[in-house]
Every structure is written in C-alpha cells, then in structure tokens.
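*Asks:* Following is a predicted model, sequence given first.
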Amino acid sequence: MPKQNDMSVGMIVLGIMGSAMSKNLIKAGFSVIGYDVLPRAVDAFVAAGGRAAKSVGEVGSSADILITSLPAASALLDVARELLTLPRADRIVAETSTFTLDDKTKAQEQLGQVDIIMLDCPLSGSGVQALERDVLVYGSGPKEAYDRCLPVFNGFSRAPHYLGVFGNGSKMKYVANLMVAVHTVVAGEAFTLARKAGLDPAQMFAVVSDGAAGSRALDVRGEMLIADTYLPIRTMPLELWRKDMRVIADFANSLACPTPMFSAAVPLFNAAVASGYGDQDTAAVAAVIEAMAGLPPTKHG
C-alpha cells in the first residue's frame, strides 16, 4: 500500500493500545516504526506491516511524529531522557497514556529543552475499540502541533477532539474514566441481580441494552458479562486499571471535588484484584459482586 503522505510515525510501546493504533495507521497507508521491550509484541507489529526499531532512540531518529502508549509514568520519563540525547529535529510527541498531570508536565518540560513539542493526548476507548478505530483522541497542547498530527489521529481514531491548553486532554480523560468505572460496576451489579432473579443473562443484555439503561461500557463488556468469563481482555487488566483510578482519585481530591459514586466503586475493583482477577478484564469486578450475592464462583479464565 502506498504511503498516506511523507509523514513517518513512530510508536512507543506496542501494547494493547499501541499495537491497535499501529495496525490502523498501517492500514491507512502510513509508514510506522515501532519499539517494545517484548519480542512477541514486536513480532506481531512486524507481521502487521510495521518496521521494528531496536531502541526508543531509533524510533525518534526515524519518525517526525512519535506516539507514546506506556504502562507507567516512569517509562514516560525514561523515554523523554532517551529522546533528549538525539540531535535536534522537528519532532512532536503525542502522549496517549493516562498519567498524572505532574508526570506529563515533567516530561513536557524535559522534551522542551531540545525543542521537542509534547502533546497531551489520552485516548477514550478500550483495546477492542482501538482495533476497530473506534477510540477518541482528547488532544491538548499547542494547536499548530495538534493540527500537524491530525492526519495521524484520523488514521487510528474515530474522532479527535482538540481541548485547548496542555493538560486539558488528561482532565477530560479523568472525567471519562470516572464514568467508565461507575458504569462497569453498575453493569456487574445488574448482571448479578439478573442471575440471582433467575433471568437469562443473554436475554437480559439484549433487552436492557436496547433501552434507556444501555451504554457503550455495557456494549463493550456484554459478551464477557454474559459468559461470566473475563479473558481474553477486551478493555484493560484490572491491575493496570487501578493505576488509572488512583490518578482520578488524586486529581479529584486536589480540587476538593466529591466523587461519591466513584469512591464507592474503588473498593470493589480492589477486591477483584485481591480475589485473583488482577490479570483479567476490568469487567471481572462482577465476580466480586456475585460472590457477595452468594452465587457460585465464576471462572478464572
């Protein structure tokens, strides 16, 4: 397939979201170079048509626009330090992970020392949605840099949104993820009640999702909740999701903003991890609610 344009795109790292973004960019005709420490992730990326790099530095030297999708803030700061060592060039880093504003600002300031522009661009949507190019980009930072990245954002997302100054993207993501957390617990609670009442879970999902109680969160998790099985992961592992929830809670606390529904949901996600579901999808919170209701233990796989 011919290139979309002369723009090259670098992807750091190739996890659930990074690999999905890469596949859609490659399908759209972009030349994509990617890096990950896991060989299997790199192999899958190459099989999809990507070009493997041996380091973050090689990605930075080969691409005009870099997209980071990272598991921890420490990884973002490590990436920033590696990019600082490269010769100066006209680069943009679109950071799509969910971290604290402090961590993102530290990386932005570091990269600014060598004139690399960093955008704060978290994504709204699950891994499954990312594969289907059904995620949103919450873009924030310099408008000129955002506009330059827009063809790339359109290549892997359903709808990019420009939200203004750096940091507004993360703030919007905190709001969205607060709602996702509550919706996920409510879905688990509703399925538990349906099972306890003797209703067929598949029929309950078909009827409820067609009415006022339907939601995108319910649609994405419906198959797992019907089967009461939370592998393969369709949204995010519970253990990683807890990181996002800590970020949201700290942000709300910094504004003295009450979040009673979200605060009630957090202990249930923690209980799911403590019950052995940490490596499974966030929807496994339903298993904890089922246990509270006295239903038989769910499958761990």
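*Replies:* Received it, and whenever you're ready, just let me know what you need. Numbers count the residues shown, from 1 in each chain.

*Asks:* rest of the way, CA atoms for contacts and neighbours
*Replies:* Noted.

*Asks:* need the helices for the stretch 1-150 of the chain, in chain order.
*Replies:* Secondary structure of the stretch 1-150 of the chain by DSSP state H, counting those that start in this stretch: the helices cover 16-27, 39-47, 56-62, 73-84, 101-112, 127-131, 143-156.

*Asks:* now the end-to-end length of stretch 93-102.
*Replies:* With C-alpha to C-alpha, to the nearest Å as the measure, stretch 93-102 spans 17 Å from end to end.

*Asks:* The stretch 151-300 of the chain: strands as residue ranges?
*Replies:* For the stretch 151-300 of the chain, the strands defined by DSSP state E, counting those that start in this stretch occupy 159-162.

*Asks:* Which stretches in it count as helices?
*Replies:* Assigned by DSSP H, counting those that start in this stretch, the helices in the stretch 151-300 of the chain fall at 168-196, 201-208, 216-227, 238-254, 260-272, 285-292.

*Asks:* Next one for the comparison:
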Amino acid sequence: MPRLIAGPPPAAPVDVDALVDHCESAAFDPRDRESLAAAAPMLRALAANRHFLADMAMAELKTRCAGQRRDNPYSAQVMLLRPPRGKYVLRAAFWPSARDHVMRAKGAAAFLYHVPHDHGFDFLTVGYLGPGYWSDYYEHDGTLLGLPGEKAALRHVESSALCEGRVLLYRAHRDIHVQRPPARMSISLNILTSLPDQGWRRQYRFDLENGCVAECMTISSAQMLLELAVETGMAEGIDLARHFARLHPDDAMRLTAWRALAPDAPDAAADHWEEGARNGSALVRAASAKALKLIENGPG
C-alpha cells in the first residue's frame, strides 16, 4: 500500500510560497522517491494552514476563476495551488460525499469512486479537511505489461481513510486503491511528480474478482493521431506507423501502431500477428500472441 509517512505536528504552518521554495530547491528531486518522501514535513505544515485554501478560492472566485481556467488541465475536482513548474504539480483535490449535490449530479464515476486503479506517477498526499475518502489498498510487484486480462497477483493490504494530517506516498504502478466517498466533503493536498515522459506513463483499471488488468485508462494524443493517419490510408502515415511499431521507445505506442496496421483479411491478419510475436516489445509480443489465439479458436 502507499507508504505512511509519520511525523510530529509541524512547529508552525507554512504557506504555498514556502512549499514552492522547497520544491524549487536543490534538496527536492521528484525523480527520487526518497526526495519526494522528504517533502512530507513541508506538505504537513501546509496542511496545518487552515486558511490558505479558502483564501485562494475566494481570490479565484473574484476573477471568475481566471487562473484556474488558464493553467489547470484537470477537472473541476482539482484546484491548482500554483501553475505547473515542469517537474512537479501542487494541487488540492476535492472529495464529495454521497450526499453532496455534485455527487448526485455527476455520479461516483466522475471521481473514480469504486474503481480499482493505480497511478502512472509517484505522489505525496495529505488529508487537509474532513474525514477523508476511504480506500481499499492493494499492491502488485510492478512488472505488468498492461495488457487487458493480464494476471496482476494483487494483494490486499488494508482499508483506511485519508484523515486530516495523514501523509501517504503513492508509488507509481505499485499501489492500487478502490476509493469510497467520505462521510462528508473532504480535501487532500498533493505533490505530484511531473516528468518529461509523463504523457507516456499509463494508468490501469483492475478487475479485482479475477485478479487482472481490466484496461488501460490513459491514451496519448499521439496514439490517436497515429490511428487517424493510418485510417486515412496516407502512405506517409502507414510508413510512420511501421517505423513506430519497430523502434518507438514507448511500448504502448508500438502496440497502437501494430494494431493500426493489422489487415482485415484473416489470413493476412494471422501473418501480421505472427510477425508481431517477434517484435522487440514485450507488450506487442503478448498482444500478438493473444490475437493469434483468437484467430486460431475462431469467432465462437
């Protein structure tokens, strides 16, 4: 499960500027999980500041949320504490209860409640306000290819709430949780890693009953554009897909390209997937083996 980072109450609250100063210092490197964990006292001290978030919310409302509309790539569930700096993101996340109007209007799925999922990045979180969402925590060994139906060897660890002052470090592609709505509206504060390859990092939904990957929840815009280029039949797009299928550094893009190039005719498709079974990407090889099995077994 996420690593619990215990510590004494802060000597004094800090403001967002102080947290930003720490994150901009040489002491903080979001690529290093231990460095991220070492920011826990500063995040806990910000959580001890009981007025800063309300003050920020009021300031945004007075400008019709101009800053959030300009800089915030997330949903209305998230309020950025500062515009993204390239290597990390500081944000507040709102967690409505089942009784709140927004939950009745949008439904639980809008907040990923009851959806077993992991994250494609490490992040540090603290309960800021309210009893906090409940999570059933699971973990796996981090060796997944990410193919739907792939066994994940999930292990249940515990169930607990992100209460006020509790600090957790979530590990990318290791920690899985099933969140449940809190008893009343709650807020968490987060430091998220945001690295150059962030757009290629995948997040998965899991099937707990069968102990496997259910689906990849993320897709890059480049994957969608490549599918479009191949679908239009452009020679340049097909050549690019062939190149990506062989040499792209991201396995998901390789698989997107190989799937886009798959012919419709059964015989040609079998040859295509047999070639894919020799691809340099383990994900493409696994997907090709699965496709070949479906062809061999027939539609029934």
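*Replies:* Now that the structure is in, tell me what you want to look at. Predicted model only: the values in this text are computed from it and were never measured.

*Asks:* After superposition, what's the TM-score here?
*Replies:* Here the TM-score for the pair of chains, by TM-score structural alignment, normalised by the length of the second structure, is 0.24; 133 aligned residues with a C-alpha RMSD of 7.0 Å.

*Asks:* Out of the helices of the stretch 151-300 of the first structure, which is closest to Arg40 of the first structure?
*Replies:* helix 238-254 (19.9 Å; C-alpha to C-alpha).

*Asks:* Could you tell me which residues within the closest one count as buried?
*Replies:* Buried residues in helix 238-254 of the first structure, counted by 16 or more other C-alpha atoms under 10 Å: 238-242, 244-245, 247-249, 251-252.

*Asks:* Let me see the contact set for Glu231 of the second structure.
*Replies:* Ala260 (C-alpha atoms under 8 Å, 6 or more residues apart in numbering).

*Asks:* how about a cut-off of 7 Å?
*Replies:* With contacts defined as C-alpha atoms under 7 Å, 6 or more residues apart in numbering, Glu231 of the second structure has no neighbours.

*Asks:* In CSV, list the buried residues of helix 238-254 of the first structure along with distance to Leu123 of the first structure.
*Replies:* Formatted as CSV, these follow (distance: C-alpha to C-alpha, whole Å):
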residue, distance to Leu123 of the first structure
Leu238, 18
Glu239, 19
Leu240, 15
Trp241, 14
Arg242, 17
Asp244, 13
Met245, 15
Val247, 15
Ile248, 15
Ala249, 19
Phe251, 18
Ala252, 19
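
*Asks:* Looking at these, which is nearest Ala41 of the first structure?
*Replies:* When the buried residues of helix 238-254 of the first structure are compared against Ala41 of the first structure (criterion: C-alpha to C-alpha), the nearest one is Leu240, at 17.9 Å.

*Asks:* Most tightly packed of the helices of the stretch 151-300 of the first structure?
*Replies:* helix 285-292 (a mean of 22; mean count of other C-alpha atoms under 10 Å).

*Asks:* Which elements pack onto that helix?
*Replies:* Applying 3 or more C-alpha pairs under 7 Å, 6 or more residues apart in numbering; DSSP states H and E, one finds that helix 285-292 of the first structure makes contact with helix 168-196, helix 260-272.

*Asks:* same thing but at 6 Å, please
*Replies:* helix 260-272 (3 or more C-alpha pairs under 6 Å, 6 or more residues apart in numbering; DSSP states H and E).

*Asks:* hmm, who's touching the helix it packs on?
*Replies:* For helix 260-272 of the first structure, contacts defined as C-alpha atoms under 6 Å, 6 or more residues apart in numbering pick out 182, 285, 288.

*Asks:* Now tabulate the helices of the stretch 151-300 of the first structure in CSV and tack on distance to Val59 of the first structure.
*Replies:* Shown next, in CSV, are these (distance: least, C-alpha to C-alpha, whole Å):
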stretch, distance to Val59 of the first structure
helix 168-196, 24
helix 201-208, 44
helix 216-227, 33
helix 238-254, 25
helix 260-272, 36
helix 285-292, 38
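
*Asks:* for the ones you listed, which one sits closest to Asn24 of the first structure?
*Replies:* Shortest separation from Asn24 of the first structure across the helices of the stretch 151-300 of the first structure is recorded for helix 216-227, at 19.3 Å, computed as C-alpha to C-alpha.
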